[in-house]
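Q: using only what follows, build the 3D model:
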Amino acid sequence: MALVTSKEMFKKAYEGQYAVGAFNVNNMEIIQGIVEAAKEENAPLILQVSAGARKYAKPAYLKKLVEAAIEDTGLDVVLHLDHGENFEICKQCIDDGFTSVMIDGSKYSFEENIALTKKVVEYAHERGVVVEAELGRLAGIEDNVNVSEKDAIYTDPNQAVEFVERTGVDSLAIAIGTSHGAYKFKGEPKLDFERLEKITKLLPNFPLVLHGASTVIPEFVEACNKYGGNIPGAKGVPEDMLRRASKLGICKINIDTDLRLAMTAAIRKYLTENPEVFDPRKYLGEGRKAIKEMVRHKIKNVLGCSNKK
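A: Model prediction:
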């Protein structure tokens, strides 16, 4: 039971052709639901904190909540910074005890991205922390990440090899057609598996990461809309595509939108059916249960990492 890095997790995931779930956390109930599911499924686990979560809950609270979850469940957990936008944020998280950080230099030129990533890698590796970087740009909106469809760029396989070699990064988030948020596809969902296979072939045994990979589970969207929400046309990445990706070198799959939808749907339903309730423990408890069941589903049916701890 400890905070650990993702090195051993990713090695096992690559060899076993499954993915580790990286779940974004914002409060106590979300953390509790996720870790309870991971414990029941005996699954490896990454809890990640975005810039928005840091602003909302404050880093000290989130770190202590994760530590409490480890103490309560006996799990080994990777505490990861999601989309660190500069060296200073990555440094702060490393100094605060995070075991993994992502430096997102995808908005910069190739050379600038390399220079920034290398700087973070050098600081992190000296302190036993692993680093994820991003090459290519995903469309969509998530916290402070906002990339229009026209500005999205798929990852170039040859550049990926050069990037990894020159930066010494531990894992790489690639762009093959996923996007952030609940509106990932206007037409039929499509991922560029040919591009993924080429990157995997050029970077054998190297862990790749898929961002923007929530499936936007229809039942949660429908429940949100049924009980007063307004989320028309939301569409995510089909589960079979994620399972295929995990067999082609994707070792980490990020999940955030599905957590939000599951919790919100459960809370909306409970408050609509119980209008007299004003005790936060009751409706937040329903949200926590929904998180747990959704994460168990992901672990068993999408990630394939049940009993892989």
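
Q: can we go C-alpha only for contacts and neighbour counts from here?
A: Noted.

Q: show me where the protein has helices.
A: Remark: helices assigned in the chain by DSSP state H are 7-16, 28-41, 51-57, 59-73, 87-95, 110-125, 157-167, 193-202, 218-226, 239-246, 257-273, 280-297.

Q: second chain to compare with the first, below:
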Amino acid sequence: MPLISSTEMLQIAKTNHYAVCAFNIHSFEMLQAVAEAAAETSSPIIIQTSINTVKYLGLNYLVAAAAAASENTGIPITLHLDHCTDFDMIVRCIRAGYTSVMIDASMHPFEENVRQTRKIVEIASAGGVNVEAELGNVGNASEDSLPGVEGLELADPEACKLFVESTRVATLAPAIGTVHGITRQHPEIDFARIGQIAENVDAPLVLHGGSSIHAAHLRKAVELGIAKVNVATELRVAFSEAIRQVFSSRPEENDPRRYMNAAKEAVKRLAIEKMEICGCIGKAGDI
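A: Modelled structure (predicted):
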């Protein structure tokens, strides 16, 4: 099976009230791990990369590896460019074979966000590539600090409706109280806002900052209309911690296949846990 656009995948998830997990990978081992998790559970997945990961691993290498994962597993897989502000990079990724891209112009005034998003939609739609955009400010958090809901620029439900109608963007990531990264306390999610936005727009909704959310809260967000859940930092931490544990118990270890395999298994376990929470296990046949 070739890489597919996430447009239909996420519409199906929205209709059937589950969410597809979108995993940010930082190495080819992480890519293999989430693909294996999807194959073992028959779950559709979205493999995501940041601009820095594209630069680190190489654009053509990434597309080839993701395509190989899709062909080898037979699982519906989307390759997505996450949080990109660089127009040229988005175009390069589309031409190279990415099947979904995110134009993040959320730091700009509403009208400029609309203009930039519409421009990418016009380019991507010709090839059936999904486009995601953000409204409001999801923000970032450290382990020691977490802004409350009132401290974030949350997405206005009416603005979301106007934004989707003006841009025809396929998927929308509204700021609803979550933050990127892992924090010591759980984010204060505005669940009522999720429901209001879901009622206002036809586009599937994306939850950014899925690493610090309590399982029960994540399930509730999915029930209210979230169709895509992004997980990044938590995977990276699990991967790194597994390698640290190998060297802690076996300081003399020098075979990358051994310590990388431990890291892959840790990522796979966590990926399956997130898939179970989001309700997408066994849903590969829906696509």
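
Q: mind checking the TM-score on these two?
A: Taking TM-score structural alignment, normalised by the length of the second structure as the basis, the two superposed chains have a TM-score of 0.93; 280 aligned residues with a C-alpha RMSD of 1.8 Å.

Q: re earlier: for Asp104 of the first structure, which of the helices of the first structure is the nearest?
A: helix 110-125 (8.0 Å; C-alpha to C-alpha).

Q: so what touches that closest one?
A: 86-87, 90-91, 94, 103-107, 130-131, 133, 163, 166-169 (C-alpha atoms under 8 Å, 6 or more residues apart in numbering).

Q: now swap in stretch 240-255 of the second structure and tell me
A: For stretch 240-255 of the second structure, contacts defined as C-alpha under 8 Å, 6+ apart pick out Tyr259, Met260, Ala262, Ala263, Ala266.

Q: highest neighbour count among those?
A: Highest neighbour count within those, by other C-alpha atoms under 10 Å: Ala263, with 26 neighbours.

Q: that one and Ala155 of the second structure, how far apart?
A: According to C-alpha to C-alpha, to the nearest Å, Ala263 of the second structure stands 37 Å off from Ala155 of the second structure.

Q: next one: Glu122 of the second structure
A: Where Ala155 of the second structure is concerned, Glu122 of the second structure sits at a distance of 24 Å (C-alpha to C-alpha).

Q: the two: who's more crowded?
A: The neighbour count for Glu122 of the second structure versus Ala155, taken as other C-alpha under 10 Å, is higher for Ala155 (21 against 14).

Q: quick one: that one and Leu135 touch, right?
A: Yes. Shown here, Ala155 of the second structure and Leu135 form a contact pair, counting by C-alpha atoms under 8 Å, at 5.7 Å.

Q: residues making contact with stretch 63-71 of the first structure?
A: Met1, Ala2, Leu3, Met28, Ile31, Gln32, Val35, Leu75, Asp76, Val77, Leu79.

Q: gap between the aligned residue in the second structure for the last one and Ile94 of the second structure?
A: In the second structure, the residue paired with Leu79 of the first structure according to TM-score structural alignment is Leu79. Here the criterion is C-alpha to C-alpha. By it, Leu79 of the second structure lies 10 Å from Ile94 of the second structure.

Q: list the contacts of Leu235 of the second structure.
A: Here Leu235 of the second structure is in contact with Phe23, Asn24, Ile25, Val267, Leu270, Ala271 (criterion: C-alpha under 8 Å, 6+ apart).

Q: mind doing that once more with 6 Å?
A: Val267 (C-alpha atoms under 6 Å, 6 or more residues apart in numbering).

Q: so stretch 248-255 of the second structure aligns onto which residues of the first structure?
A: Going by TM-score structural alignment, stretch 248-255 of the second structure sits over residues 272-279 in the first structure.

Q: and stretch 30-40 of the second structure against the first structure, how far off on average?
A: Here the mean offset of stretch 30-40 of the second structure against the first structure after fitting is 0.6 Å, by mean C-alpha distance after the TM-score superposition for the first structure.

Q: Leu116 of the first structure: how many residues sit nearby?
A: Leu116 of the first structure: 18 surrounding residues under other C-alpha under 10 Å.

Q: nearest to Tyr61 of the second structure among the contacts of stretch 240-255 of the second structure?
A: The nearest member of the contacts of stretch 240-255 of the second structure to Tyr61 of the second structure, counting by C-alpha to C-alpha, is Met260 at 18.9 Å.
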